[in-house]
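Visitor: sequence plus predicted model, see below.
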Amino acid sequence: MNTAQFISKSSSNLVEKASFTWQTPSNIALVKYWGKSNPQIPKNASISFTLNNCHTITTIDFEKKEKTATVDFDLFFEGKQKDAFKPKIAEFFKRIQEYCPYIFEYKMTINSENSFPHSSGIASSASGLSAIAMCLMSLESELNTDLSEGEINKKASFLARLGSGSASRSVEGPLVVWGNHPEIDGSSDLYGVQFPYKVHSVFENYQDAILLVDKGEKQVSSTIGHNLMHNHPYAENRFTQANDNLSKISKILQNGDIKAFVNLVESEALTLHAMMLTSNPYFILMKPNTLEIINKIWEYREENNSNICFTLDAGANVHVLYPESEKKTVNNFIEKELAKYCQKNQYIYDSVGFGAKQI
């Protein structure tokens, strides 16, 4: 794998002070990845919808200083200093130091805020790490003015991946593939790429309502869950299945077979949780109300010949997916029938978005 392309070129440009703010989205995987090897290499390819309303806004203030052996940064989350988050960010900086050596020459003050609850199963690490990566690339583009927008996005995805695998899919949109796959032109284990084929109109402006079943911290982190795939009895079959499903969903997204989309996306969600149920140690991230919602969705779909479906990340919350043509009726169903299964009746209406934007 050619990682040398991402090593920052030396520059004579001197930027004494700079500040950059980026808004980067979360994403929801349709074909999941579960299991990886170092350094953050997925065991199978995945594809996700980029979201629009669920995002992180991050500002990094850079101030030039004498070069030191460690990265100097302060971290504030939603206005409060968050030392508890610093070890993960410090590890991220350690992983990217070869590619961004300039980080040793700046004092960084990082301010982040989410439009959704942290650790609520809406991939806050994806939006958070991709936001930091975009801020770093804004600085790098000041130091090296020859970088194109494509090169900036590619390296940002590459860097974000080293902090959180799914963050590689949060730089662009509306559909992003991460992981080398023979049927996806340009795909790579090192960074995410936009789905390269024309998507059927039924999947444009697709809706995603996130039902907040449990807004608390997960009892098992995704990192631990991924590691449990190393000795999982069904791991290899799962990796094969996921890559096969990516081939299938590529065709579905192009031909508009929404019934096949519903079946594949729900199967992927349940398979992800089946891997958790059958790992050792085993664990369950779904809650009773997760199952109540799933059954209500199935009943509604049957009774109304609807194309509503669900997917899940590694958590209890339910992502309700549906075409824009059903927005009014499905939103009414959510408000009248599903909201009561959410913690404090909370849910977020979202839709497919187009990636990071500087603000």
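Guide: Structure received.
Visitor: contacts and neighbour counts: CA atoms only from here.
Guide: Fine.
Visitor: next, count neighbours for the residue lying closest to Lys287 once chain neighbours are set aside.
Guide: Of all residues not flanking Lys287 in the chain, Ala316 sits nearest, at 5.7 Å (C-alpha to C-alpha, 6 or more residues apart in numbering). Using other C-alpha atoms under 10 Å, Ala316 has 24 other residues around it.
Visitor: A helix includes Ala316, no?
Guide: No - checked against DSSP: H, G, I helix; E, B strand; the rest coil, Ala316 lies outside a helix; its state is coil.
Visitor: quick one: the helices in the stretch 101-250 of the chain?
Guide: 124-143, 149-163, 222-227, 235-255 (DSSP state H, counting those that start in this stretch).
Visitor: and Ser306, what does it touch?
Guide: Listed by C-alpha atoms under 8 Å, 6 or more residues apart in numbering, the contact partners of Ser306 are 300, 326.
Visitor: same thing with Ser170?
Guide: Residues near Ser170 by C-alpha under 8 Å, 6+ apart: 24-27, 50, 126-127, 130, 157, 176, 355-356.
Visitor: and it, how far is that from Thr56?
Guide: Counting by C-alpha to C-alpha, to the nearest Å, the gap from Ser170 to Thr56 is 11 Å.
Visitor: which neighbours do these two have in common?
Guide: In contact with both Ser170 and Thr56: 24-26, 127, using C-alpha under 8 Å, 6+ apart.
Visitor: put this next to the previous one:
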Amino acid sequence: MEQQFISNLSTTSFSIEEGSVNAKSPSNIALVKYWGKKKNQIPTNSSISYTLTNSYTETELKFKKKQSDNFEVEVYFEGEKKDSFSPKIITFFERIIDYVPFLKAYKFTVHTHNSFPHSSGIASSASGMSALALCLVQIENNLGANLSEEESLKKASFLARLGSGSACRSVFKGLIEWGENNFIKGSSDLYGTKYPDTEIHEVFKTFHDTILLIHEGQKSVSSTVGHNLMNNHPYAERRFVEANENLEKLIPILKNGDVKAFGELIEHEALTLHAMMMMSNPAFILMKPNTVAALEKLWEYRNETDRQLYFTLDAGANIHLLYPASDALEIEIFIEKELKAFCQNGNYIKDKVNF
């Protein structure tokens, strides 16, 4: 299957001396989580995520012809040169050189920035790698590849996955599935697949996502390390099966608009993710005391009011509050009055799903 992403460009096609391209790519939040991966960024189970509206990365990629046969990359983040970022980009280039043959023909300068604070706990690697992959496909087309829009997005998703697994889900808008299974048409381990809008009830297309920034610093254990700890995890195989089962259960829920069933499933997924971390060897905990306190306050509020407020967690301490637009006014008053106190420096981000 990877053969479809081999470029049709030859070295004689690299005729453009210099130029620049731009891309904007959203962050995403997984509803059914993937935790654990195989060689070459292949997921151990299927996953599905919302892409967000206000949390995104914008990247400008400048390129200039050179003679040396090596990778040459400079990275500027928020206007400041970041030499520490370059090795990660070069590792990414090494992985994708078979599919992007012009990478050694040009010197690249990356100018990138996020709409959200750095180290805010939003997955910037997903939006960042996705934006970079979109830029590379633009250059390929400028050099004469002539990929269609559908082919370009699929290739960008394929490339982004090789930089950061979940980045393959940030290439598209809406709900994005990743991981081959027998119940979603077109699903693949190699790239994300846009879940059909016609199979999603309108209530789920207007969901809000308010992100409580419980902890804005570096995580104690990186996602890469966490994924690797699934390799010898005593409960890993059952978890992989359950994730696929949960995704299959989600399909009719998305269709019929059952918000309560949706919320119960995504909360179970979030807590299962963190339970797997606590049962790893060595064990680790990414939630903070204020994460637990905020969740208890949320549950108390929901029991008292019957408001449709639910949560998910990524691999970190911060909480994504998910709720339909119809309940947004009352819920956002509650967030400001009650949940803001659990956030570091009182910070939270108001966002919504991107359809």
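Guide: Nice, thanks for sending it over. On a predicted model such as this, the values are computed, not experimentally measured, just so you know.
Visitor: quick one: the strands in the stretch 251-355 of the second structure?
Guide: Ranges of strands in the stretch 251-355 of the second structure, per DSSP state E, counting those that start in this stretch, are 310-313, 319-323, 348-352.
Visitor: now the ones you listed in JSON lines, with mean neighbour count and distance to Asp258 of the second structure?
Guide: As requested, those are exported to JSON lines (neighbours: other C-alpha atoms under 10 Å; distance: least, C-alpha to C-alpha, whole Å):
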{"stretch": "strand 310-313", "mean neighbour count": "24", "distance to Asp258 of the second structure": "13"}
{"stretch": "strand 319-323", "mean neighbour count": "24", "distance to Asp258 of the second structure": "12"}
{"stretch": "strand 348-352", "mean neighbour count": "19", "distance to Asp258 of the second structure": "19"}
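Visitor: right, so of the ones you listed, which gets closest to Leu254 of the second structure?
Guide: strand 319-323 (14.1 Å; C-alpha to C-alpha).
Visitor: between strand 348-352 and the closest one, find me the angle.
Guide: Going by axes from the mean of the first three to the mean of the last three C-alpha atoms, to 10 degrees, strand 319-323 of the second structure is angled at 40 degrees with respect to strand 348-352.
Visitor: now do strand 319-323 of the second structure: which elements does it pack against?
Guide: strand 208-212, strand 310-313 (3 or more C-alpha pairs under 8 Å, 6 or more residues apart in numbering; DSSP states H and E).
Visitor: so it corresponds to what in the first structure?
Guide: Mapping strand 319-323 of the second structure onto the first structure (TM-score structural alignment) gives residues 318-322.
Visitor: before we move on, the earlier item: need the strands of the stretch 251-355 of the second structure in CSV with distance to Glu300 of the second structure, can you?
Guide: CSV is the format used below for the strands of the stretch 251-355 of the second structure (distance: least, C-alpha to C-alpha, whole Å):
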stretch, distance to Glu300 of the second structure
strand 310-313, 12
strand 319-323, 14
strand 348-352, 20
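Visitor: between those strands, which one is closest to Asn141 of the second structure.
Guide: Across the strands of the stretch 251-355 of the second structure, closest to Asn141 of the second structure is strand 348-352 (C-alpha to C-alpha), at 31.9 Å.
Visitor: tell me who's in contact with the nearest residue to Ser125 of the first structure once chain neighbours are set aside.
Guide: Spatial nearest neighbour of Ser125 of the first structure, excluding adjacent residues (C-alpha to C-alpha, 6+ apart): Ser164 at 6.3 Å. By C-alpha under 8 Å, 6+ apart, the residues touching Ser164 of the first structure are 40, 125-126, 129.
Visitor: for Asp327 of the second structure, same thing?
Guide: Asp327 of the second structure is in contact with 307-308, counting by C-alpha under 8 Å, 6+ apart.
Visitor: what segments of the stretch 1-150 of the second structure are strands?
Guide: With DSSP E, counting those that start in this stretch as the criterion, the stretch 1-150 of the second structure has strands spanning 18-32, 37-38, 42-43, 47-65, 72-77, 80-81, 106-114.
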